[in-house]
Every structure is written in structure tokens, then in C-alpha cells.
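**Q** here is a sequence with its predicted model. Questions after.
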Amino acid sequence: MLTGHIHSLETFGTVDGPGIRFVLFMQGCLLKCKYCHNPDTWNLTGGKDMHMEEVLAEIEPYINYYRSSGGGLTVSGGEATLQAHFVAELFREVKQRWELHTTLDTNGYNEGDKIKDLLDVTDLVLLDLKHIDNEKHIELTGKPNERMLHMAEWLSEHNKSMWIRHVLVPGINDDEEDLLRLGQFIGKLKGVEKFEILPYHQMGIYKWEALNWKYPLENVPSPTDEEVQRAYQLVEDGRSQSALQV
């Protein structure tokens, strides 16, 4: 029986895709983002093993809510694509049983061709682009950003619907030039239905403390509303510049 390594689940999610959604958080991640509010998902051997039927049984009682709201199932993490086979089979099953909308929330570190079976049964991809500058991306996450950018281009080339999300951290990824470059990159992509800025927050610090880890951004404040709007404007300016170059 197919088994997934699960961190947690949420039955009434409203921010990870359209409508009301069942959100399944997979265990394991290869990135080590300094602002991560779920560092307990990093461990590849943590979490709880759940059979496919166990997950489906958790979803079934709320099907009418998901359908009536235009929602569905979102699989997040950790990093969901590390368990691509399980997620693909789960998506396939909820489509066959209930015709649910499926959303994959990913950092983009996997390769499109390697997880094509999963992407074929994914209606929407939430792609988190953390930093457009490679060196700064390495400093922020421990990994280069090449794979993430390639994933965005792969989704664009294969006509996949995506929402691009960007966690805005003051002093880390709010540089004017970087935000303009991010907008220019997004402006060249097809299939981007939405761009979202997620303001950085410190609500996950207690999880770092529970792990006896030092929180690396302890003195970094959340962005103000004005800073968020400035970032939106700079990204939009970059997208407009990109459109003019086509």
C-alpha cells in the first residue's frame, strides 16, 4: 500500500490556492530558509507515515465544502516534490473519486521532466521564488536558485497555470534592483495567473527554539504595508519593462 511521509494537515485552508482547501504538508525539505516558519519539516525522516487511504479518509468528510467553494486539495511541505510519486497518485485518486482541483505548493528545487507525472495531474502550481540573485539565494536558503528558475521556465513552456509567491524580508530580498529583476523574469513567463507578496513574519520562532536552534533573523522586522506596496510596484515595473522588450 502506497505510503507518504506526512508532517501535518489542515482541513479548511484558505490561502494556498482558490476556494476552501484541504492542505497536506509533506515531511522533508532540502532547503534551509532562514525565515522558515516550519523548520520541523526539514528532517527527511521525521513526521508520520500515512497510507493513501488514510489521507483520502481525512479529505472525504469535507468534499462538499471544497466543491461548493471552488476549492480542492493542496499538497505543500516541507517540499512536496520529494515525494512526487505519492503526491501524483493522491492527485490522480482525488480527481477520479471527486473531481477535485489539485494544487502543488513547491519551492521549485526539483526538475520538471523528473516529476512530469505529478505535474500532469496538477491543476495549479504555487511556485515560491525566494530570491532572483543567485548568491543572495544561497545565503538565504543554502542552495542556488538555478533549479527554481528552470522550474518556472519549464512550467511556462508546458502551459502550466501558476501563482508565483515571494516572501518579502526587509534587508534580505527587498533591494530595488532585485525586485525589478524578479519582475522582468516573471514578465517573460506564460501561465502566471497571480503574483503574491507574502510579508515575512516571526511567528515560527518558537519552533526554532523548540529545536534548540538559533533563529537567524531574530532582529529582522516584518515589512510595513508601505514596503509591501513598494515591492509590488517594483515587480510590476519590471514586468512592464519585460513586456516592452518582447
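**A** Yes, it's here.

**Q** switch to C-alpha atoms for all contacts and neighbour counts from now on
**A** Fine.

**Q** what comes up buried for the host helix or strand of residue 226?
**A** Here residue 226, judged by DSSP states H and E, is contained in helix 225-245. For helix 225-245, the neighbour count (16 or more other Cα atoms under 10 Å) marks 227, 228, 231, 232, 234, 235, 236, 237, 238, 239, 241, 242 as buried.

**Q** list the contacts of that helix.
**A** Surrounding helix 225-245, the residues in contact under the criterion Cα atoms under 8 Å, 6 or more residues apart in numbering are 168, 174, 176, 179-188, 197, 199.

**Q** who's in contact with residue 184?
**A** So, once contact is read as Cα under 8 Å, 6+ apart, residue 184 ends up touching 235, 238, 239, 240, 241, 242.

**Q** please name every helix or strand in contact with the strand ranked longest in the chain.
**A** Taking DSSP state E as the assignment, the strand of the chain that covers the most residues is strand 3-13. Applying 3 or more Cα pairs under 8 Å, 6 or more residues apart in numbering; DSSP states H and E, one finds that strand 3-13 contacts strand 21-26, strand 48-51, helix 52-59.

**Q** chain center to it: distance?
**A** Relative to the centre of its chain, strand 3-13 is centred 15 Å away, using Cα atoms, centre = their mean, to the nearest Å.

**Q** just want the angle from that strand to strand 21-26.
**A** Between strand 3-13 and strand 21-26, the angle comes out at 150 degrees (axes from the mean of the first three to the mean of the last three Cα atoms, to 10 degrees).

**Q** please point out which parts of strand 3-13 sit buried.
**A** Across strand 3-13, burial judged by 16+ other Cα under 10 Å covers 3, 4, 5, 6, 7, 9, 11, 12, 13.

**Q** those strands in the protein, which residues are they?
**A** For the chain, the strands defined by DSSP E occupy 3-13, 21-26, 48-51, 72-76, 101-106, 124-128, 162-168, 192-199.

**Q** let's bring in a second model and compare:
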Amino acid sequence: MSETTEFRTTTRHMLKRSKQYASQTLMGGLSGFESPIGLDRRDRIEALRTGDIGFVHSWDINTSVDGPGTRMTVFMSGCPLRCQYCQNPDTWKMRDGQPVYLEAMIRKVERYADLFKATGGGITFSGGESMMQPAFVSRVFRAAKEMGVHTCLDTSGFLNRNYTDEMIEDIDLCLLDVKSGDEETYHKVTGGLLAPTIEFGQRLAKAGKKIWVRFVLVPGLTDSEENVENVA
């Protein structure tokens, strides 16, 4: 195990508290963001590809939940997985999110930059699946790094190929959510494949990035001794 990797296990009790936190977070909505509502579908698709806009579910300011210090956590819309215990199923569809200008998001980070630096915090992109919108997320991270703000990516790693090595350079910390340690259970839990998550973790480790491994322990689903050992 790499020195930059930490394991954090979520129990059923912690998951319940996490759901309560999520319900509070979602109430934050998208106040304070200018939305490009006037863009037609073709222009939106192109702006999404270039990262000029991102489809965002909500955002919140929190402490010691989504990385160190006081952080701005942005919940992106869209996710390719369908986890049985998902705490934010309302983030699954990208079209349910609100399009937000890149410049508006960067201004929001800049507004809180001094707070982040004072507390050792920063910006975290979560979801949904943050890697569904790699151009937007990576461009915000690049701007944050130029401000001296800590960056954190909360992801399943399932969309490993969406993220280039250049994009990885601007990640300070990755909260890598490993749903299961074996293929069969992973597919049962998520409907997806385990391999991309492992590959993304290996790329992060090779780049010397700090990783906090997250694992949700669900009785009767992911709690077998073999599965837990495989995650480790």
C-alpha cells in the first residue's frame, strides 16, 4: 500500500448520518450562480465538451466531510453507475442539473479562497460522478491551483479514461470510492466493472497523488471477509 493512500470505511451508522448530511447539502441548491439558460441544445453540448459550462446539482460549504479543512463541495449531475445504496440518486441524470458557467464557478472558488487557505481546505468535486464532466472539473481545478487552493476529486474512478494524465496533475487529493473488491460483487452493487477503478487508482499512485480510499460496508452485500480483504 502506498504511503499516500488511506483507507476509510463507512459503516451502516455512518451511512445513515451521511444521508442526513446529504439531505441538508442538497437544500443549498445553486444560489449565487449565473446559469446559461438561453443556450440552445447544440451550443450546450459544445460548451459541455470544452468545459465552458458544467451541469451542477448543488454545492455546499462544509468542514471535514469531503476532504481536509473547510471546503466548497460541488455535486455534479450525471452518473453511469446505479449503486444500490446511493445517497444521491437525484444526481444520476445530467439533464436534471443546472448548467453553470465556468467563470461563475471560478469566481465562487475565488470568493472563498482565503477561507480555504486559512483552514487547510479547498474545493471538492463530487456527484453524481464528477468524472462525467472532465473538462469543466479540470479547468476549475487548474484555476484553483493557480490561486493556491487545495483540490479534491471525489470519484468512483469508473470513468478512468475520461481523465487525462495532464488533468491528474491538478488533483491534490482523490477520495476514491471502491464499491467492492471483487468483480461479481462490484457488478451486483453498481451494475458496472471494477477494473476502471483499479486502473485509475494505479494512475493516481504513479503520479504521486494522495488517495483516501472510501468503502461502504453494507451488511449482507459488501461485508464478506474476502471482499473487504480484496478492497484492501
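**A** Received it, and whenever you're ready, just let me know what you need. If you're wondering where the values come from, they're calculated on a predicted model, not measured in any experiment.

**Q** returning to what we had before: could you export the contacts of residue 184 of the first structure as CSV, including distance to residue 136 of the first structure?
**A** Formatted as CSV, the entries for these read as follows, by distance: Cα to Cα, whole Å:
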residue, distance to residue 136 of the first structure
235, 18
238, 19
239, 21
240, 24
241, 23
242, 22
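
**Q** of those, which is the nearest to residue 63 of the first structure?
**A** Of all the contacts of residue 184 of the first structure, residue 235 has the smallest distance to residue 63 of the first structure: 36.9 Å, by Cα to Cα.

**Q** trace the closest one over to the second structure, please.
**A** Aligned counterpart of residue 235 of the first structure in the second structure: none (TM-score structural alignment).

**Q** which residue packs closest to residue 235 of the first structure, ignoring adjacent ones?
**A** Using Cα to Cα, 6 or more residues apart in numbering and skipping the chain neighbours, the partner closest in space to residue 235 of the first structure is residue 183 (4.1 Å).

**Q** the first structure: which residue goes with residue 221 of the second structure?
**A** Structural correspondence for residue 221 of the second structure with respect to the first structure (TM-score structural alignment): residue 172.

**Q** for its match, what are its contacts?
**A** 136, 140.

**Q** ok, now how distant is residue 111 of the second structure from residue 134 of the second structure?
**A** Taking Cα to Cα, to the nearest Å as the criterion, residue 111 of the second structure is separated from residue 134 of the second structure by 23 Å.

**Q** neighbour count for the two, which is higher?
**A** More neighbours surround residue 134 than the other of residue 111 of the second structure and residue 134, with 21 against 11 (other Cα atoms under 10 Å).

**Q** hmm, residue 163 and that one touching each other?
**A** Yes. The pair residue 134 of the second structure / residue 163 is scored as a contact, 6.2 Å apart, by Cα atoms under 8 Å.

**Q** list the contacts for residue 10 of the second structure?
**A** Contact analysis of residue 10 of the second structure by Cα under 8 Å, 6+ apart lists 214, 215, 216, 217.

**Q** tally of neighbours for the first one?
**A** With neighbours defined by other Cα under 10 Å, the count for residue 214 of the second structure comes to 21.

**Q** measure the residue nearest to it when sequence neighbours are not counted to residue 137 of the second structure for me?
**A** Distances taken as Cα to Cα, 6+ apart put residue 177 closest to residue 214 of the second structure, at 4.5 Å, once the chain neighbours are dropped. Residue 177 of the second structure sits at a distance of 18 Å from residue 137 of the second structure (criterion: Cα to Cα).

**Q** so for the two, which residue has more residues nearby?
**A** The neighbour comparison of residue 177 of the second structure against residue 137 (other Cα under 10 Å) goes to residue 137, with 25 against 20.

**Q** what count of nearby residues applies to residue 165 of the second structure?
**A** Burial measure for residue 165 of the second structure: 11 neighbouring residues, criterion other Cα under 10 Å.

**Q** show me what contacts the equivalent of residue 91 of the second structure over in the first structure?
**A** When the two structures are superposed using TM-score structural alignment, residue 91 of the second structure falls opposite residue 41 in the first structure. Contacts of residue 41 of the first structure were listed using Cα under 8 Å, 6+ apart, and they are 7, 26, 27, 28, 29, 47, 77, 78.

**Q** residue 151 of the first structure versus the third one, what's the distance?
**A** Distance of residue 27 of the first structure to residue 151 of the first structure, computed by Cα to Cα: 21 Å.
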